[in-house]
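Colleague: quick one, structure for this:
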Amino acid sequence: MKHFKNRIQTPTETETIQLESGDIELKIAQIGEHLSHTEDLKIHKLVFNNQSCALLYVESLVKAEFIQSNIIKPLLETNSGVVEQIVTSIEITKSSDVLQIGKLLMNGFCMMVIENDSAAIMMLAALSQGRSIEEPKGEQIIQGSHEGFIESLSTNIYLLRNRIKSPKLKVKYFTLGNVTNTKVAMIYMDNIAAPTIVEECEKRIKTIDLDYLYSVGTINEMIEEHPFSPFPQSIQTERPDRAVSYLMEGKINILVDGSPSVLVLPITFFAFYQSPDDYNNRWTTGSFFRLIRLISFILAISLPAIYIATVSYNSEVLPIGILYSVKVSLTYVPLPPILEAIVMQIILELLKEAAIRLPSPIAQTIGIVGGLVIGTAVVEAHLVSHTMIVVIGLTAIASFVTPLNELGTSLRILGFPTMLAASLFGFFGISIVMMIIFIHLCKIETLGIPYFEPFGPYYGKEGVKDIFLRLPIWRFNKVPQNAEPGHSKQSFFVRWKRS
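Modeller: The predicted structure is shown next:
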């Protein structure tokens, strides 16, 4: 928390600039000056109630047909009366603050100024543009929902409310970014989420002082407690079903307008190894694949290090047949095992980055060329042994098994100090590094929640449900203790018991 407090400053209050109350041209000039005389600021003059009026809007942010049919046409046909009762808009408000008016214009409002009136009438006429709802490419599943969040904040909130039709689903709005004025939503279940966690999260969001905000990753970096930890302390997901499941566990969702990702916190380590597929299949199938994922955690960190320690210090642990094959493959390799592993890991990361940045057809070609041609070439050139190719390949597969990409990347990074320790101290070095990693996992917290729970601290047999095994739904009788509530939780799991 010390780092968090020193890093974030309290935002300063902005001054108030009042709209001119005299001639309408002065009002138009004042708004034009505030918006830097942008050429997409459109002005439509008319007479209403025998007074000169003007409609101002940023044409790139509003729906012109809506303004014509719901605002201009009714005003011209009626020509007198109360503006708020004549025009049709979802949201109508009044303001005389130029700074507030500028923010509303940038959010798709249409402004109506009337001569000798100090307040402007603001009417929502925002243009809604966005891609269709489709499954996120980075979080695809075999069975279950294939919907994904998009860049529209209102659409994303709809996807959550459509799944949780409860009055206890609470939404709080914030505006972050002194320049961008980005709308942010914090969503949680009022009867499930711990009040202390909600208050702490809200306090941290309010203390963020940035000039621009364009993604939830920026918020995550500003509010996380351990920025130097290699382990991600929140989950970014584009799946509504995953976000809803976390809401029902007492966690908080943070959405940013313009970003398709939802930030979920507080989060624990084992949440990264849970997939929606676990709950869409039978519990035996879900448990089997979850165990596979948890085993991949150890393999991704330690498999190259185990190979290095074995061939460098403890070759006697291998059967004679395997030992002979390994030694033969190392006969003409000039590099020590540690350099072999580091070079191959770096090449793997280069191939992965190239495949991500390139279009799909080219990316597939890069994968084939990297996996077959380059791999075969370095072995034939005696730069790397056959065994090292197999080890690095298995390590890469183990890191990609993680349902969420953030943790997989962290595991590949942690493999480098593990390999270095193995090259210096053998299996003893691997043990020391793994001990440090698990001590670190037990030490860190997210919003006051232990990151490695339910093992650090240990919560008993009730706490370990749905961790290593995905037990049958009817075995759950209360919500997992990921967020300790201020009052008793009501379970979202099925409560019936088999006869």
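
Colleague: from here on, just use CA atoms for contacts and neighbour counts.
Modeller: OK.

Colleague: Cys53 contacts Lys27, correct?
Modeller: No - assessed by C-alpha atoms under 8 Å, Cys53 is found out of contact with Lys27, at 10.4 Å.

Colleague: who touches both of the two?
Modeller: Contact criterion C-alpha atoms under 8 Å, 6 or more residues apart in numbering; residues shared by Cys53 and Lys27: Val113.

Colleague: Phe231 is in contact with Leu407, correct?
Modeller: Yes - under the criterion of C-alpha under 8 Å, Leu407 makes contact with Phe231 at 6.6 Å.

Colleague: about what we covered before: more neighbours, Cys53 and Lys27?
Modeller: Shown here are Cys53 and Lys27; by other C-alpha atoms under 10 Å, Lys27 has more neighbours (23 against 20).

Colleague: here's the other one to compare against:
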Amino acid sequence: MLLLESMIDKLKSTFYNSVDFTAKEISWPNEEYAILCYYSSMVNKSDVQNQINVLKVQASVDEEKWTETMAAVKEPFQMEKFVDYICHGETIILLLTEKQMVHLTLPEIPHRSPDEPINEHILRGSHEGFVENVDVNIGLIRKRIRMPNLVVNKMEVGKETKTDVYYMYLDNVANQQSVSEVESKLKLMQEKTKSLYTAGEVGDYLEESVYSPFPQMLNTERPDRVFANLVEGKIAVFTNISPTVLLGPVTFFSFYQSPDDYNGRVLVGSFYRMVRVFSFLTAVFLPAFYIAIVSFHFEILPIELSKKLRLDISEIPYRPIIEAMILEIIIELIREASVRLPQAIVQTIGIVGGLVIGNVIVTAGLVSNMMVIIVALTAISSYVVPSVEMNMSIRILRFPFMLAAALAGFFGIVIGGFVLFIHLLNLHSLKSPYFSPIVPFEPKKIKQIFVRGPFVKPSPQTSSFDPEGRKK
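Modeller: Down below sits the predicted model:
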């Protein structure tokens, strides 16, 4: 009895006497001392009790092979393994006399229902979304890809948190060089990382240019989007603590495709795809274009419009770049407040922000009417992008272009455009060209940037991997 009590005390101290850790004596056939251990917060107590009752009956019938017929594994007791099993939500039965332990896989980890992600709504198609449970997430993919060549591998990352990182791909489609690149970067992360909290930390290791404004991995919480990208030959990387899935290799134009493109008619899907690509130019260059005109190039405007703009701008006490910065910062403040505040208050913030920007700030003479229109069009254009990460990148990019336009007019915009283009050419996603199919130039695939082809004439979608690298 003294051995039993000391062992229970030792186990509880190992888990720092946490209130949700259970270690208690139970009766067991042909065993003098047995201890049941589990985290009550990670299992269903009734399921554990039912399973133990079944195991007791089986053990009393067959003393040697009772674990071979049940969902239980018997092995020699090792404290390190014991702690690892408990932390993963398993139930352990310690047989002290035999110095054995039996672990049952009965975890019940809390998670949401797979509802549609709030930041990736679509009009038609599947309305399922990933959750914070890896088994549910893998099941949502396997429900769509019923093939044995869907490979799912796992690495444990974080010496302290021991977070599971998974990567998934179709073996007969994915570029093996990209798969090797993912594996090598995850191994590097495994060696260097102590704690892993978010999918964004995984993305930092997978991306080659972390300081670039452009994301080199596509983030999504939609199973249908992951399914479409896996079929194209991409690799999905995700963790057991986040619903976010990272997809790569991707191109710049991958961020402008939406599941709605393929759920609607061909002409409609193609039209809105072209609108999204055009929105990039509007969101990045429109404020800079306006600043360049009113600062240096009034002569390109019609005389009537030029007179009206000069009249409005003459009442503003500072240069157009300051005017644009004030409005852009106010828009960003409203957007950030709308994200952080409770849903019931968001509409109020939108109304107040609209009144301040649309009426009061113009009446006060702080900004012109035309600048309000330009900034509003810019904000709307940036929100057209289906990807949240690319949306943020576009909003950041407009500021250096506005500054270049204020300093050198159209010449500054052209120089900035060349720098942006060169940067895009030098970017890679898992060693694949980021600006494909523009560079390297592939004429047959360029039309797929703007046009969604009909399924009666199927053709491979624009991708960032080399088709020659596929396994035959």
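
Colleague: what's the TM-score here?
Modeller: For this chain pair, the superposition-based TM-score is 0.94 by TM-score structural alignment, normalised by the length of the second structure; 468 aligned residues with a C-alpha RMSD of 2.1 Å.

Colleague: counterpart of Glu299 of the second structure over in the first structure?
Modeller: Superposed on the first structure with TM-score structural alignment, Glu299 of the second structure falls opposite Glu316.

Colleague: let me fix that, I meant to ask about Gly248 of the second structure.
Modeller: Checking TM-score structural alignment: Gly248 of the second structure goes with Leu265.

Colleague: next up, the contacts around the match of Glu299 of the second structure.
Modeller: Counted by C-alpha under 8 Å, 6+ apart, Glu316 of the first structure has contacts Thr310.

Colleague: so which strand or helix has the alignment partner in the second structure of Met388 of the first structure?
Modeller: Aligned counterpart of Met388 of the first structure in the second structure: Met371 (TM-score structural alignment). Met371 of the second structure is located in helix 369-383, with elements delineated by DSSP states H and E.

Colleague: and the contacts of that helix?
Modeller: With C-alpha under 8 Å, 6+ apart, helix 369-383 of the second structure has contacts from 279-280, 282-284, 286-287, 290, 309, 312, 323-324, 327-328, 331, 357-358, 362, 391, 394-395.

Colleague: the match of Glu299 of the second structure - that's part of a helix, no?
Modeller: Yes - Glu316 of the first structure sits within a helix when classified using DSSP: H, G, I helix; E, B strand; the rest coil.

Colleague: for the equivalent of Pro304 of the first structure over in the second structure, list the residues it contacts.
Modeller: In the second structure, the residue matched to Pro304 of the first structure (TM-score structural alignment) is Pro287. By C-alpha under 8 Å, 6+ apart, the contact set of Pro287 of the second structure is 324, 374-375, 378, 398, 402.

Colleague: do you know how far Pro287 of the second structure is from Arg398 of the second structure?
Modeller: According to C-alpha to C-alpha, to the nearest Å, Pro287 of the second structure stands 7 Å off from Arg398 of the second structure.

Colleague: check Ile449 of the second structure too.
Modeller: Distance, Ile449 of the second structure to Arg398 of the second structure, by C-alpha to C-alpha: 23 Å.

Colleague: same question for Asp171 of the second structure.
Modeller: Counting by C-alpha to C-alpha - Asp171 of the second structure and Arg398 of the second structure are separated by 41 Å.

Colleague: superpose on the first structure and give me the mean offset of the top helix by length along the second structure.
Modeller: Longest helix in the second structure, counting residues (DSSP state H): helix 388-426. Overlaying the first structure shows helix 388-426 of the second structure at a mean distance of 0.7 Å from the equivalent residues (mean C-alpha distance after the TM-score superposition for the first structure).

Colleague: tell me, the helix or strand following that helix lands on which residues of the first structure?
Modeller: Using DSSP H and E, the next helix or strand after helix 388-426 of the second structure towards the C-terminus is strand 428-429. With TM-score structural alignment applied, strand 428-429 of the second structure matches the range 445-446 in the first structure.
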